[in-house]
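Colleague: all I have is the shape, not the residue letters:
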């Protein structure tokens, strides 16, 4: 499976939400208890910059606005991964050697889920593209439950229980530690 189209679609979906954000919305709380909207976007930008630095040796110029930074790093990553050879470059993630395609998959899943986080934080009813949610669940669920993928210090939050008949979006939210019923306090 080529992860690049999935990544582009997730980045576009999340980018459309980020593009609508007003300055005051950057301070809103999110399902990521330690982060506000601004910090979620900063996290996405930082992850992309780390990936770009490790794979290409460079990043786009830093942007003062996290919204612009999201678009700049997305574009830079898409440009870098246009080179098929980059997919097989070794990449270390959580002290384990993978390839860059796996690192891009992690960024795809992270981007998709954080798009939901940002959207619900600002009061949107976010419907993730079903094919993307299904692909993310399929890939994430293959990873070993060895203490580095899920939990406080893992890539994703602690898994939540979910019904087998749940939608792909509900399954993705649960496997990444999110409740589909989350709403900001007071809303």
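Modeller: Ah, there it is. Because the structure is predicted, anything quoted here is derived from the model rather than measured.
Colleague: going forward, measure contacts and count neighbours with C-alpha atoms only.
Modeller: Fine.
Colleague: all strands of this structure, in order?
Modeller: 90-93, 96-99 (DSSP state E).
Colleague: looking at those strands, which is closest to residue 31?
Modeller: Closest of those to residue 31 is strand 90-93, at 24.2 Å (criterion: C-alpha to C-alpha).
Colleague: quick one on the thing from earlier: and the strands of the chain, which is most packed in?
Modeller: Mean neighbour count (mean count of other C-alpha atoms under 10 Å) peaks for strand 90-93 among the strands of the chain, with a mean of 16.
Colleague: what packs against that one?
Modeller: In terms of contacts (3 or more C-alpha pairs under 8 Å, 6 or more residues apart in numbering; DSSP states H and E), strand 90-93 is packed against strand 96-99, helix 100-121.
Colleague: can you redo the strands of the chain as TSV with distance to residue 133?
Modeller: As requested, these are exported to TSV (distance: least, C-alpha to C-alpha, whole Å):
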stretch	distance to residue 133
strand 90-93	22
strand 96-99	22
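Colleague: now residue 146: how far from residue 174?
Modeller: The span separating residue 146 from residue 174 equals 18 Å under the rule C-alpha to C-alpha, to the nearest Å.
Colleague: between those two, which one's more packed in?
Modeller: residue 174 (21 against 8; other C-alpha atoms under 10 Å).
Colleague: which one is that one nearest to, not counting chain neighbours?
Modeller: residue 160 (4.7 Å; C-alpha to C-alpha, 6 or more residues apart in numbering).
Colleague: isn't residue 6 up against residue 108?
Modeller: Yes. Look at residue 6 against residue 108 with C-alpha atoms under 8 Å: they come within range, at 6.8 Å.
Colleague: alongside the first one, take a look at this:
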């Protein structure tokens, strides 16, 4: 379980919104032919990664609002094969991102226990899940399509802190994180984080 201190709802929501803004920009810049490209997520195309991201954030929104979630719906991997992007992927991601941010702000989510796929967790944890999903899958999509990605330094730092806490090997065994990849001594913090999470760097 994450023990990172909660810096305050307004600051956390602003950070989440910055993470979403960067990834929405990536989806808006993917060329038409890029959606069928293979992604760094094994077996998934870029479009499948985008579907998974929108589906995962929709789940977070439902948990934040304490809506019932069935076992089938809780499997975020299944959303890769559900068309959640439609004709305007950036708009689809923006819509669910705004719902998440609103839920974090409106329901005092960060200050109470909320349901999640692993059981009751601090609401603050949901914001870190959003940051990780948005940051890493934003990179997946950008890397696969040659699209520029301007990741926010504060988001990178928050995700790195979160990812390196808790039962790391259990997360790898569950498929949340892939096996760690080698990083070079001169790599950026973002590249070291990506390697830690199992992304192969060029």
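Modeller: Received the coordinates, thanks. All of these numbers come straight from a predicted model, not from anything done at the bench.
Colleague: could you get me the TM-score between them?
Modeller: Once the chains are laid over each other, their TM-score by TM-score structural alignment, normalised by the length of structure 1 reads 0.81; 176 aligned residues with a C-alpha RMSD of 2.4 Å.
Colleague: okay, residue 6 and residue 108 of structure 1: which has more neighbours?
Modeller: Legend: neighbour count by other C-alpha under 10 Å for residue 6 of structure 1 and residue 108, higher for residue 108 (24 against 21).
Colleague: how about the more buried one, what does it touch?
Modeller: Counting by C-alpha atoms under 8 Å, 6 or more residues apart in numbering, residue 108 of structure 1 touches 3, 6-7, 10-11, 136.
Colleague: distance-wise, check the corresponding residue of structure 2 for it relative to residue 36 of structure 2.
Modeller: Counting by TM-score structural alignment, residue 108 of structure 1 lines up with residue 131 in structure 2. Per C-alpha to C-alpha, residue 131 of structure 2 is found 25 Å from residue 36 of structure 2.
Colleague: do the same with residue 95 of structure 2
Modeller: From residue 95 of structure 2 to residue 36 of structure 2 the distance is 23 Å (C-alpha to C-alpha).
Colleague: again with residue 107 of structure 2
Modeller: Taken as C-alpha to C-alpha, the span from residue 107 of structure 2 to residue 36 of structure 2 is 38 Å.
Colleague: buried residues in stretch 2-10 of structure 1?
Modeller: Within stretch 2-10 of structure 1, the residues scored as buried using 16 or more other C-alpha atoms under 10 Å are 3-4, 6-10.
Colleague: just put those residues in TSV and tack on distance to residue 155 of structure 1.
Modeller: Listed next are the buried residues of stretch 2-10 of structure 1 as TSV, based on distance: C-alpha to C-alpha, whole Å:
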residue	distance to residue 155 of structure 1
3	18
4	20
6	19
7	17
8	20
9	21
10	17
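Colleague: how about the residue nearest to residue 174 of structure 1, what's its partner in structure 2?
Modeller: In structure 2, residue 160 of structure 1 lands on residue 181 (TM-score structural alignment).
Colleague: can you pull out the helices in structure 1?
Modeller: 3-19, 37-56, 66-80, 100-121, 130-140, 168-175 (DSSP state H).
Colleague: turn the ones you listed into CSV, columns for distance to residue 153 of structure 1.
Modeller: What follows is the helices of structure 1, written out as CSV (distance: least, C-alpha to C-alpha, whole Å):
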stretch, distance to residue 153 of structure 1
helix 3-19, 24
helix 37-56, 14
helix 66-80, 24
helix 100-121, 15
helix 130-140, 16
helix 168-175, 15
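Colleague: hang on, the earlier thing: what's the burial count for the residue nearest to residue 174 of structure 1?
Modeller: Neighbourhood size, residue 160 of structure 1 [other C-alpha under 10 Å]: 14.
Colleague: what about it, distance to residue 44 of structure 1?
Modeller: Distance from residue 160 of structure 1 to residue 44 of structure 1, by C-alpha to C-alpha: 23 Å.
Colleague: what's the most distant pair in the contacts of residue 108 of structure 1?
Modeller: Greatest spatial distance among the contacts of residue 108 of structure 1 (C-alpha to C-alpha): 11 and 136, at 13.4 Å.
Colleague: can you pull the contacts of residue 37 of structure 2?
Modeller: Counted by C-alpha under 8 Å, 6+ apart, residue 37 of structure 2 has contacts 45-46, 144-145.
Colleague: repeat that with 6 Å
Modeller: 45-46 (C-alpha atoms under 6 Å, 6 or more residues apart in numbering).
Colleague: trace residue 31 of structure 2 over to structure 1, please.
Modeller: When structure 1 is aligned by TM-score structural alignment, the residue opposite residue 31 of structure 2 is residue 22.
Colleague: sorry, wrong one. I was asking about residue 160 of structure 2.
Modeller: Residue 160 of structure 2 maps onto residue 137 in structure 1, by TM-score structural alignment.
Colleague: so its match makes contact with residue 170?
Modeller: No. Using C-alpha atoms under 6 Å, residue 137 of structure 1 is not in contact with residue 170; the gap is 9.8 Å.
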